[in-house]
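Undergrad: pasted the sequence and its predicted model underneath.
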Amino acid sequence: MTYTRYVALGDSQTEGLGDGDATRGYRGWADRLAEHLARLEPGLEYANLAVRGRRAAQVRAEQLGPALALHPDLATVVAGMNDLLRRDFDATAVAASLEEMFAALTGAGAHVVTVTFPDIGRIAPLARPLRHRVLDLNTRIRAAAGRHHVAVVDTFDQAVTTDPRLWSPDRLHASPLGHERIAAAVAHALGLPDSDDAWTRPLPPLEPRKRLRVVGAEVRWLAAFAGPWVYRRLRGRSSGDGRTAKRPGLSPFTAPGSGPAGSRPG
């Protein structure tokens, strides 16, 4: 099946943080997936409604209506990480927001894909106490997806998804390689030509690090990333305050190398 109208809903991962920067523009897995689609269907139109910092209920409230108005034949819905990390996390409420989006989009004729969450405690050791939240939410996502014939990229049991090379230094956002793997995983879930399960394959082994270096890395991560994140939460602020979607409407999208320069916005 080919797709001509792709709309991405979500938070910072779908926006593309970790893959590019504010100066050059963010690419991200959704853009990379759009590139794959555009190589298959040169007439592809693509919108990315994702905004960093958004929780699942905010994605539903702010992005679902605009997404439906664009009449997509393909939509990706990835949200919930910003809920998992909060003290008031409610798996039932998060899953309900996701299911409402699944139901509305599939009911409007779109093929929908979603993604479960990896074992975040293996990415950031201080997040190990949240493992039960991830397991609970993933179970609910799979169940909701099954009720609405939504394709699922299941990351939790794939060891490669917690390889540090797939994550940015902040350990919250995928690295360029991580975004590449997510895009490949979604393409495989869709059964697109030139896609396979290579995204699950492990990277070459890393050399073991001495304990002192590991401890030092944790301290630096706390100071550079975890501390500022907690400070924003205490102030009631979000990284997405005042931000809007980078591609709020459908527009032609051409894969790099197959069209005029500048056809892939950041």
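TA: Yep, it's here. Numbers count the residues shown, from 1 in each chain.
Undergrad: C-alpha only now, for contacts and for neighbours.
TA: Fine.
Undergrad: now the helices: where do they sit in this structure?
TA: Taking DSSP state H as the test, the helices found in the chain are 12-15, 28-40, 56-69, 81-84, 91-107, 131-147, 176-190, 211-221, 227-234.
Undergrad: redo these as a markdown table? Include distance to residue 199 and mean neighbour count.
TA: Below are the helices of the chain laid out as a markdown table (distance: least, C-alpha to C-alpha, whole Å; neighbours: other C-alpha atoms under 10 Å):
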| stretch | distance to residue 199 | mean neighbour count |
| --- | --- | --- |
| helix 12-15 | 17 | 25 |
| helix 28-40 | 13 | 23 |
| helix 56-69 | 26 | 19 |
| helix 81-84 | 21 | 20 |
| helix 91-107 | 25 | 20 |
| helix 131-147 | 20 | 18 |
| helix 176-190 | 5 | 22 |
| helix 211-221 | 27 | 12 |
| helix 227-234 | 30 | 12 |
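Undergrad: ok, which of those comes nearest residue 118?
TA: For these, the distance to residue 118 is smallest for helix 131-147, at 7.6 Å, taking C-alpha to C-alpha.
Undergrad: circling back: now for the helices of the chain, which one comes closest to residue 246?
TA: Across the helices of the chain, residue 246 has its closest neighbour in helix 12-15 (7.5 Å, C-alpha to C-alpha).
Undergrad: below is structure B, check it against A:
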Amino acid sequence: MDHDSTSLIRSDAFGSYVAVGDSFTEGVGDPGPDDTFVGWADRLAVLLADRHPEHSFRYANLAVRGKLLDQIVEDQVPRAKELAPELVSFCAGGNDIIRPGSDPDDVAERFERAVADLKNSVENVLVTTGFDTRGVPVLRHLRGKVATYTAHVRAIADRYDCPVLDLWSLKSVQDRRAWDGDRLHLSAEGHTRVALRAGQVLGLRVPADPDQPWPPLPPRGALEDRRDDIQWAREYLVPWIGRRLRGESSGDHVSAKRPHLTPL
């Protein structure tokens, strides 16, 4: 669905929203108060709430960083169905795709079963594609797998009449300022742009263009880039690899930040 096709969805009908997913939907990279994260889903919830009388809109965010698709389907999807909101955003599979040896076709089959299950209980299920990773150093080599998975997600959305938050086509998040220092999660500005695009997909008149060009950057030399790469590898890449080797997840011992449908 093109983000300009607003006539098909009545955004003022979304009086309740549940976000399901991993670190992207939890909001990692967009720090909030008390060691929590904000993120695009929280920001979308604010845009949706503005369409309703004060305290009448309700929102839950079940997403937990590091979770694989099957964990999300087992832990979060039943809870989302139980809450019975008018809108669910379902973003999952990214952590599966970046694992060595993963098969995007197999991940997509499991994703589709979850979408079908959700659609039995929730009328509106917003699904999310992958990012174009050509400019992300640690994920550049996975671009083909991400593209395959993205094509599957769009086809699944067509089959189940789901609106699509198409991150592959959102060119503004290909700027390095849209990403956090770990190069794996969006920055606060990146999350903001995704929330604006999600609002467009759902028929909202958003306050800014998510694809608005970034201000020009001062020129950088190869030495600066090299220094940044070394610092990034030491601070983020080595610990990330270590967690993978130990079978640990960043989401171990983390629980959902908004497990209940409550007013914003």
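TA: That came through, no problem. Everything quoted here is computed from the prediction, not taken from an experiment.
Undergrad: among the helices of structure 1, which is nearest residue 1 of structure 1?
TA: That would be helix 176-190 among the helices of structure 1, by C-alpha to C-alpha, at 8.8 Å.
Undergrad: what span of structure 2 lines up against the closest one?
TA: Aligned using TM-score structural alignment, helix 176-190 of structure 1 spans residues 188-202 in structure 2.
Undergrad: what residues does the alignment partner in structure 2 of residue 231 of structure 1 make contact with?
TA: Alignment note (TM-score structural alignment): residue 231 of structure 1 maps to residue 242 of structure 2. Neighbouring residues of residue 242 of structure 2 by C-alpha atoms under 8 Å, 6 or more residues apart in numbering: there are none.
Undergrad: nearest to residue 241 of structure 1, out of the helices of structure 1?
TA: Between residue 241 of structure 1 and the helices of structure 1, the shortest gap by C-alpha to C-alpha is with helix 227-234, which sits at 10.9 Å.
Undergrad: average offset of that closest one relative to structure 2?
TA: In this overlay with structure 2, the average offset of helix 227-234 of structure 1 from its partner residues is 0.4 Å by mean C-alpha distance after the TM-score superposition for structure 1.
Undergrad: any idea how many residues pack against the corresponding residue of structure 2 for residue 130 of structure 1?
TA: Aligned by TM-score structural alignment, residue 130 of structure 1 pairs with residue 142 of structure 2. Applying other C-alpha atoms under 10 Å, we find 17 residues neighbouring residue 142 of structure 2.
Undergrad: I'd say residue 142 of structure 2 and residue 96 touch.
TA: No. Here residue 142 of structure 2 lies out of contact with residue 96, judged by C-alpha atoms under 8 Å, at a distance of 11.7 Å.
Undergrad: alignment lookup: residue 35 of structure 1 to structure 2.
TA: Under the alignment (TM-score structural alignment), residue 35 of structure 1 pairs with residue 46 of structure 2.
Undergrad: could you find the closest non-adjacent residue to residue 93 of structure 2?
TA: Distances taken as C-alpha to C-alpha, 6 or more residues apart in numbering place residue 69 nearest to residue 93 of structure 2, at 4.9 Å, with adjacent residues excluded.
Undergrad: now that neighbour: how far from residue 115 of structure 2?
TA: 12 Å (C-alpha to C-alpha, to the nearest Å).
Undergrad: what do you get for residue 154 of structure 2?
TA: The gap separating residue 154 of structure 2 from residue 115 of structure 2 is 12 Å, by C-alpha to C-alpha.
Undergrad: check residue 218 of structure 2 too.
TA: Residue 218 of structure 2 is 44 Å from residue 115 of structure 2, by C-alpha to C-alpha.
Undergrad: try residue 242 of structure 2
TA: Counting by C-alpha to C-alpha, the gap between residue 242 of structure 2 and residue 115 of structure 2 amounts to 33 Å.
Undergrad: and for residue 70 of structure 2?
TA: Residue 70 of structure 2 sits 13 Å away from residue 115 of structure 2, going by C-alpha to C-alpha.
Undergrad: please apply the same query to residue 108 of structure 2.
TA: Taken as C-alpha to C-alpha, the span from residue 108 of structure 2 to residue 115 of structure 2 is 10 Å.
Undergrad: contact partners for the aligned residue in structure 2 for residue 155 of structure 1?
TA: In structure 2, the residue matched to residue 155 of structure 1 (TM-score structural alignment) is residue 167. Each residue near residue 167 of structure 2 by C-alpha under 8 Å, 6+ apart is listed here: 128-132, 194.
Undergrad: among these, which recur in structure 1?
TA: Retained contacts for the contacts of residue 167 of structure 2 in structure 1, judged by both residues aligned by TM-score structural alignment, their matches' C-alpha atoms under 8 Å, are 128-131.
Undergrad: and which of those residues is nearest residue 254 of structure 2?
TA: Nearest to residue 254 of structure 2 among those is residue 128, at 22.9 Å by C-alpha to C-alpha.
Undergrad: that closest one is in contact with residue 153, isn't it?
TA: Yes. Using C-alpha under 8 Å, residue 128 of structure 2 makes contact with residue 153 at a distance of 7.4 Å.
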